[in-house]
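>>> have a look; sequence and predicted model below, questions after that.
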Amino acid sequence: MKVGLVKKNIKKYEGYIFILPWILGFFIFTIFPIGFAFYIGFTDWNSFTEPKFIGLDNYISLFKDPNFLNSLKVTVIYAAFAIPLGIVSSLLIAVIVNVKVKGIYLFRTALYLPAVVSGVSIALLWRWILDPDYGLINFLLSYIGISGPNWLGDPAWVLPSYVMMAIWGAGGGMLTYLAGLQDIPRSLYESAEIDGAGWWTKFRHITLPMLSPVIFYNLVMGIIGAFRKFNDAYIIGGAGNQAQFYMVYLYENAFNFYKMGYATAMAWILFIIILLLTLLVFKTSPLWVFYSGELENGKKKKTKNKSR
């Protein structure tokens, strides 16, 4: 009787038993680190000694720190240019390669490859491309009689250099746009052509609305990626403090100066910034993001109202 009761209880909770490893992992590797990081942001800790609780001192000191304000400024300026240029270039490439010609798969693969190559390799490649004496860009500019700038050695050209690097990775976004383009019904374009619509009218009134969910996704991912820029900025740097991106300064505080509490406070501020920007994008999305399912539901509602 007792054995049967035990089996019955086990069967009742067997679902929870199966997901127990995931629950334990979630609490140990996600919830606990988040809670610990929240506490560390209010402490003075060098990773070796006992954390000393100092309240809001880290957060107050941050907004008095000129290097922190500069890193935030550099990152915001970079994001303001890199995000829209990345979206436009990815979309343009996707439209160009969305054709059925021989060898197009080779071009798609070549354009996508930079998105999957190691960030360290990309940084070293761009350090050579932007070299003022032996770099590829200045070498090509010399052929048309233009003396190329000292890209990473001149503070005025550091941010434009990093924006160019951001466009280099446009192949990653191209893949999602290409999938969206191929999902657009051909009948919509055929109907527009019958009405005499040109390529721009079709692109504006069919392609862009139908791709708006993909643009929305890439915009959110672009915001996150731009504010988390680190690899190439840390490896190749730049003149003055124009390559002192937010994540670079956070890393320096955590692992060069051993100011872990200070760096954790920076991480939480970055989290809040990204969260607010993402919420803003979500809030405005009903104004410009189009979902085909909504149109179908709207048509059904109109049909029902007419039948009544």
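Sure thing, it's come through.

>>> could you use CA atoms for every contact and neighbour count after this?
Fine.

>>> residue contacts, the closest residue in space to M260 that isn't next to it in sequence?
Excluding its sequence neighbours, the residue lying closest to M260 (CA to CA, 6 or more residues apart in numbering) is A254, at 4.7 Å. Taking CA atoms under 8 Å, 6 or more residues apart in numbering as the criterion, A254 is in contact with 260-264.

>>> and A254, that one's in a helix?
Yes - the assignment for A254 by DSSP: H, G, I helix; E, B strand; the rest coil puts it in a helix.

>>> ok, it to Y13 distance?
Distance of A254 to Y13, given as CA to CA, to the nearest Å: 44 Å.

>>> same question for A192.
According to CA to CA, A192 stands 58 Å off from Y13.

>>> I34 too?
Taking CA to CA as the measure, I34 falls 29 Å from Y13.

>>> check it against this one:
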Amino acid sequence: MTATTSTRRAEVDPQSAGPRPGARRSDERVAGYLFLSPWIVGVLLLTLGPMLASLYLSFTDYDLFDTPRWIGLDNYQRMFEDARWLKSVRVTALYVALAVPIKLACALAVAMLLNNERRGRAFYRAAFYGPSLIGASVSLAIVWKAMFSDDAVVDRMLGTVGVHTGGWAGNPDFSLLMLVLLAVWQLGAPMVIFLAGLKQVPRELYEAAQVDGADRWRRFRSITLPMISPVLFFNLLLETINAFQVFTSAYIVGGPNGQPAGTTLFYTIYLFDRGFGDYRMGYASAMAWVLLAGVGLVTLFLFRTARGWVYYSGDR
């Protein structure tokens, strides 16, 4: 009688014969962690571990050969008394202030031109995006330096209109501008993002504004900029962070000393020179954490100020 009753209960309640929902969720959770385990191990061993190690080394005197010796905040105190460190901060800040807005302005202008229906539009898009595929390569920096050297292509072209600079690469007045132009030349990535944002602007807004008599500048200022402001903020954020980390092109052009006259002594170059040139790894680690804190503060500032000019379609 009891066995018959149990059998009937199993037939009425099929879930009693299978795994419980809690057990299934537990198995799915374990499977998820197994699939994520390569990424988790990579983050712990290749990212988080080295970061914690560098944080510890920033409070030590370490030369890669001897045992690290704890010195507390001495590295951070020396940093703000280091004239070359202050010089690298000024050079990097000036580069960011010049390269980022000029690059974004040019990328937006090209995107607006390519957003219109015209013949060969696909070719021009690929042509403008092409330099971004090269990236910050050593070969590109070498070619760029050769182009802007004394009596090279750029110098000869300027000489035809009566401008003689003697080469930008060795001129303290133009060496930083040369690197800014290199950054602007690689405008493909923000251009593509701008182009995607422009595709989302309703054409009805332009048509209504044109009927009301708004000229091109008014339509750009009142319609285009507000509607693509989230895309503009995204590009501004990424390009600012990337500009603080410029290294390869500046190192090829100016070397570890930021020649000529320290005008290309970027923060990352000075950090590399202190760590692998002078073997002051503790000091270099402290510089890296100050750079991280500085980029974080700039990012926070951008997010705070974005509330006043970034428009989202869901805002009221």
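Structure's in. What do you need? Quick caveat, the model's predicted, so the values are computed rather than measured.

>>> TM-score for these two?
The TM-score (TM-score structural alignment, normalised by the length of structure 1) is 0.89; 291 aligned residues with a CA RMSD of 2.1 Å.

>>> re the thing from before, and the residue nearest to M260 of structure 1, what's its match in structure 2?
Matched across to structure 2, A254 of structure 1 falls on G275, judged by TM-score structural alignment.

>>> show me what N115 of structure 2 lines up with in structure 1.
Using TM-score structural alignment as the criterion, the counterpart of N115 of structure 2 in structure 1 is N98.

>>> no no, G296 of structure 2
Aligned by TM-score structural alignment, G296 of structure 2 pairs with L275 of structure 1.

>>> what about that match, distance to T75 of structure 1?
L275 of structure 1 is 16 Å from T75 of structure 1, where distance means CA to CA.

>>> which one's more surrounded, those two?
Using other CA atoms under 10 Å, the more surrounded residue of L275 of structure 1 and T75 is T75, with 22 against 14.

>>> L158 of structure 2: helix or strand, and which one exactly?
Assessed by DSSP states H and E, L158 of structure 2 sits inside helix 153-159.

>>> mean deviation of that helix from structure 1?
Taking mean CA distance after the TM-score superposition for structure 1, the mean distance separating helix 153-159 of structure 2 from the aligned residues in structure 1 is 1.3 Å.

>>> whereabouts in structure 1 does that helix align?
Residues 136-142 of structure 1 are where helix 153-159 of structure 2 lands when matched by TM-score structural alignment.

>>> on that earlier part again, what range does the very next helix or strand once past the helix holding L158 of structure 2 cover in structure 1?
Using DSSP H and E, the helix or strand that directly follows helix 153-159 of structure 2 along the chain is helix 175-185. Under TM-score structural alignment, the match for helix 175-185 of structure 2 in structure 1 covers residues 158-168.

>>> now for A141 of structure 2: which residues touch it?
Taking CA under 8 Å, 6+ apart, we find A141 of structure 2 in contact with 248-249, 252-253.

>>> the aligned residue in structure 1 for L237 of structure 2: neighbouring residues, count only.
Superposed on structure 1 with TM-score structural alignment, L237 of structure 2 falls opposite V220. For V220 of structure 1, the neighbour count with other CA under 10 Å is 18.

>>> buried residues, stretch 143-156 of structure 1. List them.
Across stretch 143-156 of structure 1, burial judged by 16 or more other CA atoms under 10 Å covers 148-153, 155.

>>> just put the residues you listed in JSON lines and tack on distance to I93 of structure 1.
Formatted as JSON lines, the buried residues of stretch 143-156 of structure 1 follow (distance: CA to CA, whole Å):
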{"residue": "G148", "distance to I93 of structure 1": "27"}
{"residue": "P149", "distance to I93 of structure 1": "28"}
{"residue": "N150", "distance to I93 of structure 1": "29"}
{"residue": "W151", "distance to I93 of structure 1": "26"}
{"residue": "L152", "distance to I93 of structure 1": "27"}
{"residue": "G153", "distance to I93 of structure 1": "31"}
{"residue": "P155", "distance to I93 of structure 1": "30"}
